[in-house]
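Asker: Fold the stuff below for me.
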Amino acid sequence: MRRNRSTMLAAAATAALALLTLTACGGSSDGDSDDAAEPAQKPAASASVKVADSALGRILVDDSGRTLYGFTKDKPGASKCDADCIAVWPALTSAEDVKAGTGAKAALLKETKLGEGAEQATYGDWPLYYYVGDATPGDVNGQGLDGEWFVIAADGKLIKKTV
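Answerer: Take a look at the predicted model:
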C-alpha cells in the first residue's frame, strides 16, 4: 500500500507540474494564433537586477524580489533555452536596458539577442530566467532542478548548493 501511495503522490506532483507548464504556455487573447514568433513573456518597460539575502546566500533577484536563475546548458552570453523551455523558465527581458540595483555589479550586466528583436538580460556569463514555480518573491523552487538550473550569486557565478 505504501508503494502505491508514493506512486500516486509522484503522479499527482507530475500532473501539477504539467498543469503549471500548460498554464505558462497560454495563448494570447487577441485571437492571434502565431505565438511561435513571439517571446513567451512580453518585455517589461524597465527592469533592474539587485542582490538579496536568501537561504542559499546572496542571490540575484529582479526589482520585485523574484529570483533569477542560470541554465547550465547556456553558453557564455547566449541562451540555449528553446520555446518549450521558455514556457517554464521565462527570460528576463526589458524594453529598456536592465539596470544594476543594490549589490549588483553593473559591469556584469549585459544583454543577448533572443530572437526577433527581443533581448534577454545576462549577468556574468549567464542569461537570466525566472521559474514559473516560484509563486512569491524570495522563492527558490527552481534551485537545482534537473541538475541544470541554479540561482546566481552577486559575483555572477552559479550557486549549486541546495536549500
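
Asker: switch to C-alpha atoms for all contacts and neighbour counts from now on
Answerer: Fine.

Asker: Surely residue 7 forms part of a helix?
Answerer: Yes - judged by DSSP: H, G, I helix; E, B strand; the rest coil, residue 7 forms part of a helix.

Asker: what separates it from residue 14, distance-wise?
Answerer: Relative to residue 14, residue 7 is positioned 11 Å away (CA to CA, to the nearest Å).

Asker: go on, residue 70?
Answerer: 23 Å.

Asker: Looking only at neighbour counts, state which of these two leads.
Answerer: A direct count of neighbours by other CA atoms under 10 Å for residue 70 and residue 14 places residue 70 higher, at 26 against 12.

Asker: OK, contacts around the more buried one?
Answerer: By CA atoms under 8 Å, 6 or more residues apart in numbering, residue 70 lies in contact with 126-129, 149-152, 158.

Asker: for comparison, sequence B:
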Amino acid sequence: MKLRNKRHFPATTGLGLSLAAVAAFAVACGGSGGGGGSSASPASGHASAPAAGPSSGGSASAATIGTRSGGAGTYLTGGSGRTVYLWAADKDGRSTCSGGCAAGWPPVTTTGTPKAGPGVAAGRLSTTTRADGSKQITYDGHPLYYFSGDRAAGDTNGQGNDGFGAKWWLVGPDGSRITKAAPSATGGSGSGSGNNGGGYGSGGW
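Answerer: Model (predicted):
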C-alpha cells in the first residue's frame, strides 16, 4: 500500500506543475497585450493638442484700421495711428504696386482678419492676396498703403503725391478718396520726394 501511494504522488505533482506553468504563460501573454493597448491612449491624446494653436495665433495678429482727423478731414489710419493711402492706379480691388513702389509705399498687411476701430465700417474691410502671398488690407475695394515719408502719427506727407505714375490719396471712413490738400507735418520729408517714392526708410515704424 505504501509503494502504491509513493507512485501516485509524483504523477499528481507533475500535473500540478504543468497547470501552473500554463497559467503563468497565459498571464504573461495577457499582460503584454494589455500593455500594448494602454500605449495607444497617450499617443492619440498627444496628437490632438496642437490643433488649437493656429486659430488663436491668427486672430492675435490681426491689424486694426482706425481714423484720425486733420487738416484734410477725417481719414483712415493703420498701426500706431499711421496714415494710410489708396493708389489711383489700382483697379478691381487688386494692388499693382510692387518692387520699388512697394518700398516707398509699403502695403498695409495682416495675418488675421482686419479689425475695425471707432468710426470704421467693418463691412468695408477685406483683404487681397499679393504676389508674395501676404494679405493686404483693402477698404471699400481700395488696397491700403503707408508712405515711407511719414515719420509720425498724423503725418500726411503722401497726400496728392503722384509717385509711380498715379495719385496717392487719403481714404475717408466712407471709402472715398480725399483729394483736399493736407498740410505737411514734417516739412522737409514731404510729398516733394514722391516721384521716386523710395527715398525714405521706414522711419522707425
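
Asker: residue boundaries of the helices in the first structure?
Answerer: Assigned by DSSP state H, the first structure shows helices spanning 2-24, 83-88.

Asker: winner for burial among the ones you listed?
Answerer: When the helices of the first structure are scored by mean count of other CA atoms under 10 Å, the highest mean neighbour count falls to helix 83-88 (a mean of 18).

Asker: Comparing it with the second structure, how large is the average distance?
Answerer: Comparing helix 83-88 of the first structure with its match in the second structure after superposition yields a mean distance of 0.5 Å (mean CA distance after the TM-score superposition for the first structure).

Asker: Give the aligned equivalent of residue 107 of the second structure in the first structure.
Answerer: Mapped onto the first structure by TM-score structural alignment, residue 107 of the second structure lines up with residue 91.

Asker: Look up how far residue 78 of the first structure lies from that match.
Answerer: From residue 91 of the first structure over to residue 78 of the first structure the distance is 12 Å, taken as CA to CA.

Asker: Touching both of those two, which residues are there?
Answerer: With CA under 8 Å, 6+ apart as the test, residue 91 of the first structure and residue 78 both reach residue 127.

Asker: Report the spatially nearest residue to residue 113 of the second structure, omitting neighbours in sequence.
Answerer: In this structure, residue 113 of the second structure finds its nearest non-sequential neighbour in residue 62, 5.5 Å apart by CA to CA, 6 or more residues apart in numbering.

Asker: Map the one you found onto the first structure.
Answerer: Alignment note: residue 62 of the second structure maps to residue 46 in the first structure; criterion TM-score structural alignment.

Asker: these two touch, right, its match and residue 98?
Answerer: Yes - counting by CA atoms under 8 Å, residue 98 is a contact partner of residue 46 of the first structure at 6.5 Å.

Asker: quick one, strands of the second structure?
Answerer: 64-70, 73-77, 85-87, 109-110, 115-116, 125-129, 135-139, 142-143, 168-171, 177-178 (DSSP state E).

Asker: Just send those back as TSV, with distance to residue 43 of the second structure too.
Answerer: Shown next, in TSV, are those (distance: least, CA to CA, whole Å):
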stretch	distance to residue 43 of the second structure
strand 64-70	40
strand 73-77	48
strand 85-87	51
strand 109-110	35
strand 115-116	38
strand 125-129	38
strand 135-139	36
strand 142-143	46
strand 168-171	53
strand 177-178	56
